[in-house]
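Q: Sequence and predicted structure below; questions after.
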Amino acid sequence: MPSTARRSVLGAACLTLLTAALAGAAPALAADAPGQAKPGHETFAVIGDVPYGADQVAKFPGWVDQINADAQVGLVFHVGDIKNGSTRCDDAYYRMVRAQFDRFTDPLVYTPGDNEWTDCHRANNGAYDPLERLAFDRSVFFDRPGTTLGAPARVTVPDAAYPENVALRRDGVSFATLHVVGSNNDLQPWTGIGQTTATPEQFAEERGRMDASIASLRRTFAEATQRHDRAVMVLQQADMFDPTYTPTEADISAFRPLVQALAEETSRFDGDVYLVNGDSHIYNSDRPLAPGSVWLERYGVTQPAAGLERITVDGSDNNKDWLKVTVNRPGATSTLSWERVPYTG
């Protein structure tokens, strides 16, 4: 057996053993379980691109408290970027954010953003090696693969090499978090440490991470189809359909295979499909792959996917609220509905 295959088999075996070891310590989010909310009563929170800067760092504990105080919320997602793009990527900051994440009284699922590793090459970020920061981010936030932050609960990790990609199911809705980030998914040059083009290491890391994300996406849709789930929700950091500017090929080329896969799976799935992202910081809801969309040509999508509904959460200086999402009762016009809840502090 080739060494790569041996590592894959060993990694999967280790993940299986770890998941089994954790089984007695944390309840499962991977499937609907007895005692959870009745259909139509499941509610979760989504935040992202927070905390940004000293003022938000000071306010963040209060914002955590506010979400904790909402008795309807049973799950929280953070779609990446735990700092802004012009502050240092020092070890102590990550540990501080982890401590705040663990204050959530509901399970928290976090997917990394570009600001906490991809963009750390910048001089004002400390001129770090982004791949070293990626490894550090994983060591801080994914030290217990298959277990959420905040209140510990078990989730599925499809690929042991990418513990940040997780899948879970609540109230007939399948969720998948994908590690897909801005800066063209880390294919833009690390100019802060003297690079003018993407390095071979960058290409290798991005290809492996994107392949794993697409595999996780397809697995989520396949399992949702088998279970006749009502909806699939995909959460990630990168805004692949940012309406605020006209992108160049260097801005979006890395996202093309994922967008094509997402379009294919959405077209085949007999249910609602939602994509939630951060990155562009301004709340938005649209259908980016509907017939006539400019994104079809930009990404080479030949079959429109009007069923894909995309939501961008507020963030950065516009981070004045969190997104409260509710699973509606069976028979409703749409599986999910949501509202922006202003922060009170």
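A: Sure, I can see it.
Q: use CA for all of it now, contacts and neighbours both
A: OK.
Q: Can you identify the element that follows whichever strand or helix holds Arg169 toward the C-terminus?
A: Using DSSP states H and E, Arg169 falls within strand 167-170. As assigned by DSSP H and E, the chain's next helix or strand after strand 167-170 is strand 173-177.
Q: who's in contact with that following strand?
A: The contact list for strand 173-177 (CA atoms under 8 Å, 6 or more residues apart in numbering) reads 111, 164-169, 216-217, 220, 224, 229-236.
Q: taking these one by one, which sit in helices?
A: Judged by DSSP state H, the subset of the contacts of strand 173-177 located in helices is 216-217, 220, 224.
Q: Pull out the buried residues from stretch 204-220.
A: Burial within stretch 204-220, assessed by neighbour count using 16 or more other CA atoms under 10 Å, is assigned to 205-206, 209-210, 212-214, 216-218, 220.
Q: Pick out whichever of those sits closest to Arg7.
A: The nearest member of the buried residues of stretch 204-220 to Arg7, counting by CA to CA, is Ala212 at 15.3 Å.
Q: Contact partners for the residue positioned nearest the centre of the chain?
A: Closest to where the C-alpha atoms of the chain average out (CA atoms, centre = their mean) is Gln236, at 3.0 Å. Applying CA under 8 Å, 6+ apart, we find Gln236 in contact with 79-80, 111, 177-181, 275-278.
Q: then this one, side by side with the first:
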Amino acid sequence: MSASATPPTSAGAAPSTIAVIGDIPYGAEKIAAFPADIAKINADPDVSLVAHLGDIKNGSSLCSDSYFATIKADFDQFQDPLVYTPGDNEWTDCHRANNGGYVPTERLAALRRLFFPVPGRTLGVNPKQVITQASDPAYAAFVENTRWTQSGVVFATLNIPGSNNDLGPWFGVTPLSAEQQNEYSTRLDATLSWINTAFNSARQTGAPGVALLLQADMWDTSALAAGGDGLTGYDAIVKRIGTLAGHFGKPVLLLEGDSHVFRVDHPFTRTDPLYGIHPLAPKDLEVPNVTRIVVDGSGQANDYLKLSIDPSAPAVFSWSRVNF
């Protein structure tokens, strides 16, 4: 490659820190405590951005407009830019009777109107501009899929919810209705395209790393038990991430919620017990540069993940957990 064709690098990018939360607030006690949790994050001088990985309520409460408005008012108290990606509890699972019996696509549309009022701008008292997939006419509905650069690293949010990526039957109807199947296939196409875009951007800019933020725990083994939702809805996504991360070769971080218990693992590494849960390509794909973090959530969400990004460090990413 000639010097003129060499991609720019992030050698001059400064380190930074963000806060990551998810699956919060769950239930009356956590809802009441949420403003204080926000204040704790606001008081952290290191944090320059907050990411919420989705599930703004528990799975057995109403998906009402009034509840959404309450959480939006809480979100508006974050002093730093707030990036949010929707979770299954606030749209895909809202068909449940105890959630109000809503059509999930209607609830997703409501979330988009309320939480993404200006496409390409985050929430928070001091919002920032981000790139939204909705700027592409082919994906105009997907305002929630965003991308930005932090310390030279490409960050991207992806609307990938739990409940097997919305393959859990709406209202218990099987086979899936045409509306549900269309929702799944359309969003899957958008997701795969946005993953491509994130890695393309990282390669073109010489980014030291990539971070993908989503709600679903795509390796939640409890979903494979009898009566579980399954994990097949994530197969194509896992395959795409593994393939592109392998080609990228630099640190890739997956930030997930959904299963509520903090863990750090390497599901694309052969020695990890989660390796091989999803069909991979090429055969026996192993990508040791991928690290996954699942954040604490639900009733035990008593901390936030303090994620530091240092483009000059070999690992790029480091983290700690800070109690509320």
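A: Perfect, I can see it now. Computed from a prediction, not measured in an experiment: that's the story for all the values here.
Q: which ones are touching the counterpart of Pro25 of structure 2 in structure 1?
A: Aligned counterpart of Pro25 of structure 2 in structure 1: Pro51 (TM-score structural alignment). By CA under 8 Å, 6+ apart, the contact set of Pro51 of structure 1 is 57, 60, 82-84, 316.
Q: The stretch 151-300 of structure 2: helices as residue ranges?
A: For the stretch 151-300 of structure 2, the helices defined by DSSP state H, counting those that start in this stretch occupy 162-166, 178-205, 235-248.
Q: Out of those, which gets nearest to Asp303 of structure 2?
A: Closest among the helices of the stretch 151-300 of structure 2, using CA to CA: helix 162-166, at 21.4 Å.
Q: how big is the offset of the closest one relative to structure 1?
A: Mean deviation of helix 162-166 of structure 2 relative to structure 1 after superposition (mean CA distance after the TM-score superposition for structure 1): 0.8 Å.
Q: so Glu164 of structure 1 makes contact with Val180?
A: No: judged on CA atoms under 8 Å, Glu164 of structure 1 makes no contact with Val180 at a distance of 10.5 Å.
Q: Give me the more crowded residue out of these two.
A: Neighbour count, other CA atoms under 10 Å: between Glu164 of structure 1 and Val180, Val180 has more, with 30 against 22.
Q: Name the nearest residue to Val50 of structure 1, ignoring sequence neighbours.
A: Ile82 (5.2 Å; CA to CA, 6 or more residues apart in numbering).
Q: quick one: that neighbour and Val97 touch, right?
A: Yes: checked against CA under 8 Å, the pair Ile82 of structure 1 and Val97 is within contact range at 7.4 Å.
Q: Compare neighbour counts for the two and give me the winner.
A: It is Ile82, of Ile82 of structure 1 and Val97, that has more neighbours when counted by other CA under 10 Å, with 26 against 20.
Q: Is it correct that that one falls within a helix?
A: No: secondary structure of Ile82 of structure 1 (DSSP: H, G, I helix; E, B strand; the rest coil): coil, not part of a helix.
Q: what do we get in structure 2 for it?
A: Under TM-score structural alignment, Ile82 of structure 1 pairs with Ile56 in structure 2.
Q: tell me the contacts of its match?
A: So Ile56 of structure 2 contacts 22-26, 71, 87, 89-90 (CA under 8 Å, 6+ apart).
Q: how much space between the counterpart of Val181 of structure 1 in structure 2 and Leu49 of structure 2?
A: When structure 2 is aligned by TM-score structural alignment, Val181 of structure 1 is paired with Pro161. As judged by CA to CA, to the nearest Å, Pro161 of structure 2 and Leu49 of structure 2 stand 22 Å apart.
Q: Neighbour count: these two, which is higher?
A: Ranked by neighbour count (other CA under 10 Å), Pro161 of structure 2 and Leu49 place Pro161 first, with 31 against 24.
Q: hang on, isn't the more buried one packed against Met218?
A: No: look at Pro161 of structure 2 against Met218 with CA under 8 Å: they stay out of range, at 9.2 Å.
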